[in-house]
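Colleague: Build me a model from this:
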Amino acid sequence: MTTLSDDEQFIVRTVRQFVDKDVKPVVRELEHADTYPEALIERMKELGIFGLAVPEEYGGTPVSTPCYVLITEELARGWMSLAGAMGGHTVVCKLLLKFGTPEQKQHYLPRMATGEVRATMALTEPGGGSDLQAMRTVARKSADGYVVNGSKTWITNSRRSRLIALLCKTDPDARPAHQGISILLAEHGPGLTVSRDLPKLGYKGVESCELSFEDYRAPLAAVLGGVEGHGFAQMMSGLETGRLQVAARALGVGRAALEDSLAYAQSRESFGKPIWQHQSIGNYLADMATSLSAARQLTLHAAREADAGRRVDMEAGMAKLFASETAMQIALTAVRIHGGYGYSTEFDVERYFRDAPLMIVGEGTNEIQRNVIVRQLIARGGLEP
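Modeller: Below you'll find the model as predicted:
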């Protein structure tokens, strides 16, 4: 474990115990039935997991970014969906903390710290994908607020979240386009329809939905920070946290796959000895552990840089890119090690294999991460030692 305070180490251990005691015994049944984990979410509220990015003055239990990464890893080790249930929420907490008006902070953060109000982000549109500046969701200003029309898709937790950080255009004619983008703090109400839950390969239990805004009304005070036109830069800052969170989810999935593979390779015998003693399987395990350790160090490095106040879009992009590709490879290798059992729904390995691809395409595809990384390499004059 990275150098955490005694209090933070205790928090990580507490989450690990929650995963081992409460999550692992029920996750297979919940996941296969695609059942929303109500009891587990309530327990996460009790543990203070939804307040990890909220200062004490608002009732939260703030932790360092490395601690947040390790907590996310523990949750994803038990069930990646649980880490997803708090990912966007944490990003919105940080957006409010960094950019919100005093009134917005006081209105939302105390209830977000307890999980009474859970939040999500709404960025992606059906025809836009990663091209956020091409969005068509528009909020037109009226005398008493904004009238919003448009649609979003793949919005996690949107049916059960009471607050949505909605990225939209408040000035569609602005050039460059990003100067006309704002974040509206939207709550459920007339004009906002959660039209359907999208069917998914993995990432079961929590919902990912399509949202439709038809003459949805938001007050003037709903603009994050109170000033239009800063939403794109605000959200890009938030995505640094989001990408670290996705990297940490990948660590959790990869670690679960490695742990299951280690246990299986010691209990399963062939040709008179445990299969880990066969060089091909032993090499698999050694490579899995090595790549996972490298991914964790890369993610923790980005987390420490973030806490030092540095810009970490490149570092977070590297962590997300490498950790997600590592998790996918480890999950596939775990299937190989388990043989036919790795393809069986009676083992958890097949779940890891279905969950791992989400981190490759979520929070900005890995192709986008490579674009971010190379632009920063050019801007910074290379990779600093």
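Colleague: Please count neighbours and contacts with C-alpha atoms only from this point.
Modeller: Fine.
Colleague: Which positions within the helix or strand L40 falls within qualify as buried?
Modeller: Element membership for L40, per DSSP states H and E: helix 38-46. Using 16 or more other CA atoms under 10 Å as the test for burial, helix 38-46 gives L40, I41, M44, K45.
Colleague: Find the nearest non-adjacent residue to the second one, please.
Modeller: Right, I41. L82 (7.6 Å; CA to CA, 6 or more residues apart in numbering).
Colleague: Please give the structure of this sequence too, so both can be compared:
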Amino acid sequence: MRSFLTADQQARQRDFREFVALYVEPAAAEWDRAQSIPAATVTRMAEAGYLGNMLPVKYDGRGWDTVTFGLLNEAFGRGCPALTDLLTVQAMVSMTLLKWGTDEQKSRWLPPLARGEMIGAFALTEPSGGSHLKSLQTQFTECGDGSYRLNGQKTWISYAQTAGVFLVVGYVDSRPLACLLPRETPGLQVEPITGLLGFRAAGLGRVTFTDVAVPAASLVGKPGTALSYIAPIGLQYGRISTACSALGLVRGCFEEATSRAATRKIGPDTVGSFGMIHSMIAHMGTELEAAGLLCLAACRATDEREPDAFAKALMAKYFASRAAVAAANDAVQIWGGAGCHEDAPVSRYYRDAKIYEIIEGTSQIHEELLSRNFIEAGAKRAAQIR
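Modeller: I've put the predicted structure just below:
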């Protein structure tokens, strides 16, 4: 895949991987056990420009393209998917504001988000809704002066435990509406969620809104636009981030599995000398390459504003997340009993991998959206032939 990257992108990829090897991989297992990321690590990422990587320089960002954003997520996915989730939600909130925020909202929120002085949380998922966005029950009530009252609950919100601002989506009557709420807003309460299967250090939480006052200046976009215009921006970058992070995990599984196969002995032979191991490694290596190309295509399509950028992000996330689950399963198998211990990186990969098939839309939701897209394209081709 490197042959498709510019010299600048290749240089940054090396920097990202060196950063992860030095500051992330050695501590990832401990963060997983502690179920938290140290503040010093977030500060180090911010100082490197990673938390505002795509934001314009005028908002204290780095102005990097989506391909570079993808490379950043791939590098962190190799080291610690739970930490990569911070890159995901930070991009979801900041890029949504960059596109749809008012000038005042951009000047207030984007610089501290870019500098890492504040973490953003994308508060969309609800207890009874999951990936079905039209079933949201969080409600805005008009107050008659342009302001609203907000009641409801969000759950499984990444980095809710440390977020300083929440981008919240709900309904006013039958119209979806989005707003920004600072953490200290009266009536906003965060309850930590612990004991997760994977992504244990991603600071997930439940966020409850009880008669929260929402001034007109806090609204993002107009009523009726939150699900058709506002949220899709965040979801696009969320899916790209997740796909590239899953790609990084596949790379981690492949590297750990091939190293183990080359060195672990069973009698006089290495594990890698057995035919059934050949099959696992051949499949893993091929899916690593395929997932990389799909992720690159999704990033480029987003940079170039291609009309099929949405579909390409769906395909990348769908394929890479499924490849991560398969790769983690085979990597543990190749490691054998040692792979079942918490000290083994493949053990953590195995737990983290499953999360990729659920966050930012389940694999089943992706199948529904992709099949609909493919069938509509088929109908257009058929109409042209007739």
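Colleague: downstream neighbour of the helix holding L40 of the first structure in the secondary structure list?
Modeller: Per DSSP H and E, the helix or strand that comes after helix 38-46 of the first structure is helix 65-78.
Colleague: post-alignment, the host helix or strand of the residue nearest to I41 of the first structure versus the second structure, mean distance?
Modeller: Using DSSP H and E, L82 of the first structure sits within helix 80-99. Following the fit onto the second structure, the mean deviation recorded for helix 80-99 of the first structure is 0.9 Å by mean CA distance after the TM-score superposition for the first structure.
Colleague: okay, the angle between whichever helix or strand comes after that helix and helix 80-99?
Modeller: Downstream of helix 80-99 of the first structure, the first helix or strand assigned by DSSP H and E is helix 102-114. Relative orientation of helix 102-114 of the first structure versus helix 80-99 (axes from the mean of the first three to the mean of the last three CA atoms, to 10 degrees): 160 degrees.
Colleague: Pull up the aligned stretch in the second structure for helix 102-114 of the first structure.
Modeller: Helix 102-114 of the first structure lines up with residues 103-115 of the second structure when matched by TM-score structural alignment.
Colleague: sorry, back to before: who touches the helix holding L82 of the first structure?
Modeller: Residues outside helix 80-99 of the first structure that contact it (CA atoms under 8 Å, 6 or more residues apart in numbering): 41, 49-54, 72-73, 75-76, 104-105, 109, 112, 118-121, 156-157, 165, 203-206, 224-225, 234-235, 238-239, 241-242, 245-246, 249, 252-253, 355.
Colleague: So which residues of the second structure form strands?
Modeller: Counting by DSSP state E, the second structure has these strands, from start to end: 120-123, 139-142, 148-157, 165-172, 175-182, 188-192, 205-214, 219-220, 265-266, 269-270.
Colleague: Could I get those strands in JSON lines, plus columns for mean neighbour count and distance to E357 of the second structure?
Modeller: Putting the strands of the second structure into JSON lines (neighbours: other CA atoms under 10 Å; distance: least, CA to CA, whole Å) gives the following:
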{"stretch": "strand 120-123", "mean neighbour count": "29", "distance to E357 of the second structure": "18"}
{"stretch": "strand 139-142", "mean neighbour count": "20", "distance to E357 of the second structure": "29"}
{"stretch": "strand 148-157", "mean neighbour count": "22", "distance to E357 of the second structure": "14"}
{"stretch": "strand 165-172", "mean neighbour count": "24", "distance to E357 of the second structure": "23"}
{"stretch": "strand 175-182", "mean neighbour count": "22", "distance to E357 of the second structure": "26"}
{"stretch": "strand 188-192", "mean neighbour count": "17", "distance to E357 of the second structure": "22"}
{"stretch": "strand 205-214", "mean neighbour count": "20", "distance to E357 of the second structure": "19"}
{"stretch": "strand 219-220", "mean neighbour count": "22", "distance to E357 of the second structure": "29"}
{"stretch": "strand 265-266", "mean neighbour count": "12", "distance to E357 of the second structure": "34"}
{"stretch": "strand 269-270", "mean neighbour count": "13", "distance to E357 of the second structure": "33"}
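Colleague: if we can go back for a sec, what about the match of helix 102-114 of the first structure, how far off from the first structure?
Modeller: With mean CA distance after the TM-score superposition for the first structure, stretch 103-115 of the second structure departs from the first structure by a mean of 1.1 Å once superposed.
Colleague: returning to that earlier point: figure out which of the strands of the second structure is closest to A338 of the second structure.
Modeller: strand 265-266 (13.1 Å; CA to CA).
Colleague: The closest one corresponds to what range in the first structure?
Modeller: The alignment of strand 265-266 of the second structure onto the first structure (TM-score structural alignment) covers residues 269-270.
Colleague: neighbouring contacts of that stretch?
Modeller: Against stretch 269-270 of the first structure from outside (CA under 8 Å, 6+ apart): I275.
Colleague: check contacts around V312 of the first structure.
Modeller: V312 of the first structure is in contact with E240, A302, E305, A306, counting by CA under 8 Å, 6+ apart.
Colleague: returning to what we had before: for the helix holding L82 of the first structure, list every residue counted as buried.
Modeller: Buried-residue list, helix 80-99 of the first structure, by 16+ other CA under 10 Å: 80-97, 99.
Colleague: now swap in stretch 48-66 of the first structure and tell me
Modeller: Neighbour-count burial for stretch 48-66 of the first structure, counted by 16+ other CA under 10 Å, picks out 48-55, 58-66.
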